[in-house]
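Q: Next comes the sequence, and after it the predicted model I'd like to discuss.
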Amino acid sequence: MAEYLRPAFAIILPNLGGIAGGFITRKSIPNWYEHLNRPSWRPPNWAFGPVWTYLYSSMGYASYLVWRDGGGFDGEARLPLAVFGTQLALNWAWTPIFFGAKKLGLATIEVGALWGAILATIITFNPVNKTASYLLIPYLGWVSLASCLTFSIWKNNKDRRD
């Protein structure tokens, strides 16, 4: 495989789940999400697409750096990449839980698990490639905000029946 295709594939992969989640989200925003009691400090809806595109791309590139410098799945990168895969699966699962199933309490628990998995990814990436771990810090920051937002929406809409 041409060397430039490996990082390109690593960047595209996380974005595929984001694109799939976008279809779920797009349907729920006008019919459900816009009618929830949401905090005033939430980011505007238009910000989520560009932010997630940047974050998915940076996490994909970070995974490539760890794969490259850690000997792939047969080297020291095995555990960090497994942790990365776990956090990516948790990331992709949040949207169907929140926007698809409209399970606000479960989404709150899930995003907490995602936050922990991102932190574990940063920690396991660091010995293999420090730049890769640093690339994930904005992701952790955004998911920290998303965690607070998810909790706030759950708390302010607990009695709602959809």
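A: Sure thing, it's come through.

Q: make it CA atoms for all contacts and neighbour counts henceforth
A: OK.

Q: nearest spatial neighbour of residue 61, skipping sequence neighbours?
A: residue 11 (5.4 Å; CA to CA, 6 or more residues apart in numbering).

Q: Contacts made by the helix or strand hosting residue 66 with the rest, please.
A: Using DSSP states H and E, residue 66 maps to helix 45-69. Contact with helix 45-69 is made by 6-8, 10-15, 18, 72-73, 77, 80-81, 84, 125, 128-129, 131-133, 135-136, 138-139, as judged by CA atoms under 8 Å, 6 or more residues apart in numbering.

Q: next structured bit after that helix?
A: Note on helix 45-69: by DSSP H and E, the next helix or strand toward the C-terminus is helix 78-95.

Q: Can you spell out which helices and strands pack onto the helix or strand following that next one?
A: Following helix 78-95 in sequence order, the next helix or strand is helix 104-125 (DSSP H and E). Under the contact criterion of 3 or more CA pairs under 8 Å, 6 or more residues apart in numbering; DSSP states H and E, helix 104-125 touches helix 78-95, helix 130-135, helix 137-156.

Q: Span of stretch 153-162 from start to end?
A: Distance across stretch 153-162, first residue to last, is 14 Å (CA to CA, to the nearest Å).

Q: next, the one to line up against it:
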Amino acid sequence: MTASLFPIFLLASVAAAATGVIFRPGAWYAGLRKPSFTPPNWAFPVAWTTIYLLSAIAATRVAPLPGAGMALALWSAQIALNTLWTPVFFGARQMALAMVVMATLLVTVAAMVLSFWSLDWRAGLLLLPYLAWLGVATALNWRVWRDNPDAVGR
């Protein structure tokens, strides 16, 4: 593992996380109907902090390996999509477009897990919590969008 790469992947993750500081859920989100499986508010920063750390570690493990180009392209794509979702959902309040971003993110992360796993199974293993959390996040995005048809953009 090339430890000198870790700060680069972590910095990209911090940039993605910064959108959560800029575009907070606030009163708009608090007023939406949410499904019973909605995690408690404290779980979101805990989950994302863990996911970002594990993802940066996984990318650091994979980056120096021969044939890592596609894996790193997928990592780059997922961090871009991850960064995009928060301003689309909480900033623009465009739940349908956020659903498209989320579904694309889910597929990208699934492909990334497979790509990382083929290069370093431990790196792939580190990404499984991300994939699991995205499953919940995708279902949550879907249900909030479906159950709050009048809340878009307001």
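A: Good, I have the coordinates. As the structure is a computational prediction, the values presented were derived from the model and not from experiment.

Q: List the TM-score for the superposed pair.
A: Once superposed, the chains reach a TM-score of 0.91 (TM-score structural alignment, normalised by the length of the second structure), with 152 aligned residues with a CA RMSD of 1.5 Å.

Q: will you turn the helices and strands packed on helix 104-125 of the first structure into a markdown table that also has mean neighbour count and distance to residue 113 of the first structure?
A: Shown next, in a markdown table, are these (neighbours: other CA atoms under 10 Å; distance: least, CA to CA, whole Å):
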| stretch | mean neighbour count | distance to residue 113 of the first structure |
| --- | --- | --- |
| helix 78-95 | 19 | 8 |
| helix 130-135 | 18 | 19 |
| helix 137-156 | 18 | 10 |
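
Q: wait, which of those is closest to residue 104 of the first structure?
A: Ranking those by distance to residue 104 of the first structure, with CA to CA as the measure, places helix 137-156 first at 5.1 Å.

Q: Can you state the mean residue-to-residue distance of the closest one versus the second structure?
A: Following the fit onto the second structure, the mean deviation recorded for helix 137-156 of the first structure is 0.3 Å by mean CA distance after the TM-score superposition for the first structure.

Q: In the second structure, what stretch matches that helix?
A: Residues 128-147 of the second structure are where helix 137-156 of the first structure lands when matched by TM-score structural alignment.

Q: Identify the residues contacting the matching stretch?
A: Contacts for stretch 128-147 of the second structure (CA under 8 Å, 6+ apart): 32-35, 37-38, 47, 51, 55, 95-96, 98-99, 102-103, 106, 109-110, 113.

Q: Against the second structure, what's the mean shift for the helix holding residue 66 of the first structure, could you check?
A: Looks like 0.8 Å for helix 45-69 of the first structure (mean CA distance after the TM-score superposition for the first structure).

Q: hang on, the earlier thing: adding distance to residue 24 of the first structure, write the helices and strands packed on helix 104-125 of the first structure out as a markdown table.
A: Listed next are those as a markdown table, based on distance: least, CA to CA, whole Å:
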| stretch | distance to residue 24 of the first structure |
| --- | --- |
| helix 78-95 | 7 |
| helix 130-135 | 27 |
| helix 137-156 | 17 |
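
Q: Identify whichever of those helices lies nearest to residue 27 of the first structure.
A: helix 78-95 (11.8 Å).

Q: Which residue range of the second structure does that closest one align onto?
A: Using TM-score structural alignment, helix 78-95 of the first structure pairs with 69-86 in the second structure.

Q: Report the distance from that stretch to the chain centre.
A: Mean-position distance between stretch 69-86 of the second structure and its chain equals 9 Å (CA atoms, centre = their mean, to the nearest Å).

Q: tell me, what residue is most central in the second structure?
A: residue 82 (4.4 Å; CA atoms, centre = their mean).

Q: OK, contacts around that one?
A: 16, 102, 105.

Q: Kindly report the same for residue 96 of the second structure.
A: For residue 96 of the second structure, the contacting residues are residue 145, by CA under 8 Å, 6+ apart.

Q: how about it, what's its partner in the first structure?
A: By TM-score structural alignment, residue 96 of the second structure lines up with residue 105 in the first structure.

Q: Which of the contacts of residue 82 of the second structure lies at the shortest distance from residue 154 of the second structure?
A: residue 102 (20.6 Å).
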